[in-house]
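Undergrad: Dropping a prediction and its sequence here:
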Amino acid sequence: MAVEYNVYCDESCHLENDQQKSMVLGAIWCPVSKRLEIAKRIREIKIKHKLTSNFEVKWTKVSPSKLGFYMELLDYFFDDDDLHFRAVVVPDKQLLNHQRFAQSHDDWYYKMFFVMLKVIFEPDSRYFVYIDIKDTLGHEKITKLHDVLCNNAYDYSKKIIRDVKRIHSHEAEQLQLADLLIGALSYLHRGYSSNSAKIALIERIKARSGYRLTQNTLQRENKFNLFIWNSQG
């Protein structure tokens, strides 16, 4: 019987003209059978640190006063074998040349989503993809994204990638965890350093992953998988 996975996707600085240098697309995935257990554990960590169980984890909320909480959350991610992360970092969007490749920014965006997710998909498994609701990704774009993913994966009957849908981040602890990891990568690649708690979390990710976060991991890296995209490609 095919194993089913939920894939929780988020993004940072994905708009074409948002005056932000770097863009990150990322996803956390886990077996469907483990999703409730994982969500329960994350809520327990929130309560342990005197937060409400429905406190929404976000990179923008990271502060020194909550550093212990976010550190424990990162350690939980790295300690749980059922949780996996993959991200694509575009270091400098100003180097993009859509005209050269006869594409729009949206076209390129869909391609980047596939580049990010293609390493996750295995033909013998089934995937349900959940994307954090952004005003730039309406229903029509989600439908097109599903088609692009399936076509690029030769999954024309949509047996592998069963569904792609939008959800709010407060609905899924895994999506909140993705926001935290993506936010750390975005902060690092944009060269920021003013928030000591955020720098501490980035250093913890480096230590736990064993990577500097500025170079590609092996494509088969299964825990913390990173691809730094080259604009020439």
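TA: Received the coordinates, thanks. Please read these numbers as outputs of a predicted model, since none were measured by experiment. Numbers count the residues shown, from 1 in each chain.

Undergrad: When you work out contacts or count neighbours from here on, use the C-alpha atoms and nothing else.
TA: Fine.

Undergrad: What helix or strand is Leu25 located in?
TA: strand 23-31 (DSSP states H and E).

Undergrad: Show me what that strand is in contact with.
TA: Strand 23-31 is contacted from outside by 3-14, 82-93, 112-113, 116-117, 174-175, 177-178, 182, 185-186, using Cα atoms under 8 Å, 6 or more residues apart in numbering.

Undergrad: Got another one to weigh against that:
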Amino acid sequence: MSETYNVYCDESCHLENDGQKAMVLGAVWCSVDKRLEIAKRIREIKQKHGFRPDFEIKWTKVSKSKLAFYLDVVDYFFDDDDFHFRGLVAPDKNTLDHEKFMQIHDQWYYKMYFTMLKVIFDPHAHYRVYIDIKDTLGADKIKTLHDVLCNNAYDYSRKIVERVQQIHSDESEHLQVADLLIGALAYLHRGLTTSEAKQAVINRIKERSGYKLTCNTLQRENKFNLLVWRPY
């Protein structure tokens, strides 16, 4: 039997005129068989540090007082061979020339989503894609994204990408880890340096991944896979 995977996606500053230079898309993924075990382990880490099991991991909550907890979450991610990350960074949205490529920003956004996810997809496996529910991504955009992913993967019968749906991040430890990892990438690529705790988390990710987080990894990198996308 072919394997089925859950893919949990999040994004940072994908809107065209949001005043932020860098856009980050990211996803963590694991087999359906491993999802409950991963969620349980993350809840155990929360409780170890005195947080309730329903405490929501978020990049915006990284602080000096919670640093040991967030470092433990990062270490857990890198220690679990069944848990993977793929990220795409567009470092400077100001360099985009949509007119030249006869597209609007939304079309480019969907292309980037497929570019981010395509290295995860195996044509012999099945995928269920879950996206953090935000008011910027309504039901119509979810349907369009599903269409784009399937059409670009020649998956017209939707056997590979079985579903794309929205979920609340506070209901998914996996999605919370995605938020943490893309938050770190966004902070780094925007050149922010105001938080020592956030810098420490970024340094731990660099140390554990073996990458500087400013360059592409090899496409077949299976644990922490990163594309720093350029429009040329």
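TA: Now that the structure is in, tell me what you want to look at. No experiment lies behind these values; they were computed from the predicted model shown.

Undergrad: So which of the contacts of strand 23-31 of structure 1 are in helices?
TA: Among the contacts of strand 23-31 of structure 1, DSSP state H puts Met112, Phe113, Met116, Leu117, Gln174, Leu175, Leu177, Ala178, Ile182, Leu185, Ser186 in helices.

Undergrad: Tell me which residues are up against stretch 64-79 of structure 1.
TA: By Cα under 8 Å, 6+ apart, stretch 64-79 of structure 1 touches 42, 45-46, 49, 62, 83-84, 196-197, 201, 204-205, 208-209, 223.

Undergrad: That stretch corresponds to what range in structure 2?
TA: Stretch 64-79 of structure 1 corresponds to residues 64-79 of structure 2 when matched by TM-score structural alignment.

Undergrad: Tell me the buried residues in that stretch?
TA: Leu67, Phe69, Tyr70, Leu71, Asp72, Val73, Val74, Tyr76, Phe77, Phe78 (16 or more other Cα atoms under 10 Å).

Undergrad: Are any of the ones in helices among the contacts of strand 23-31 of structure 1 buried, and if so which?
TA: Here, 16+ other Cα under 10 Å leaves Met112, Phe113, Met116, Leu117, Gln174, Leu175, Leu177, Ala178, Ile182, Leu185, Ser186 buried among these.

Undergrad: any idea what the last one aligns with in structure 2?
TA: So that's Ser186 of structure 1. Ser186 of structure 1 maps onto Ala186 in structure 2, by TM-score structural alignment.

Undergrad: how about that match, what does it touch?
TA: Ser12, Ala22, Met23, Val24, Val89.

Undergrad: before we move on, back to that, in CSV, list the buried ones among the ones in helices among the contacts of strand 23-31 of structure 1 along with distance to Ala102 of structure 1.
TA: Formatted as CSV, these follow (distance: Cα to Cα, whole Å):
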residue, distance to Ala102 of structure 1
Met112, 15
Phe113, 18
Met116, 21
Leu117, 23
Gln174, 36
Leu175, 33
Leu177, 35
Ala178, 32
Ile182, 29
Leu185, 29
Ser186, 27
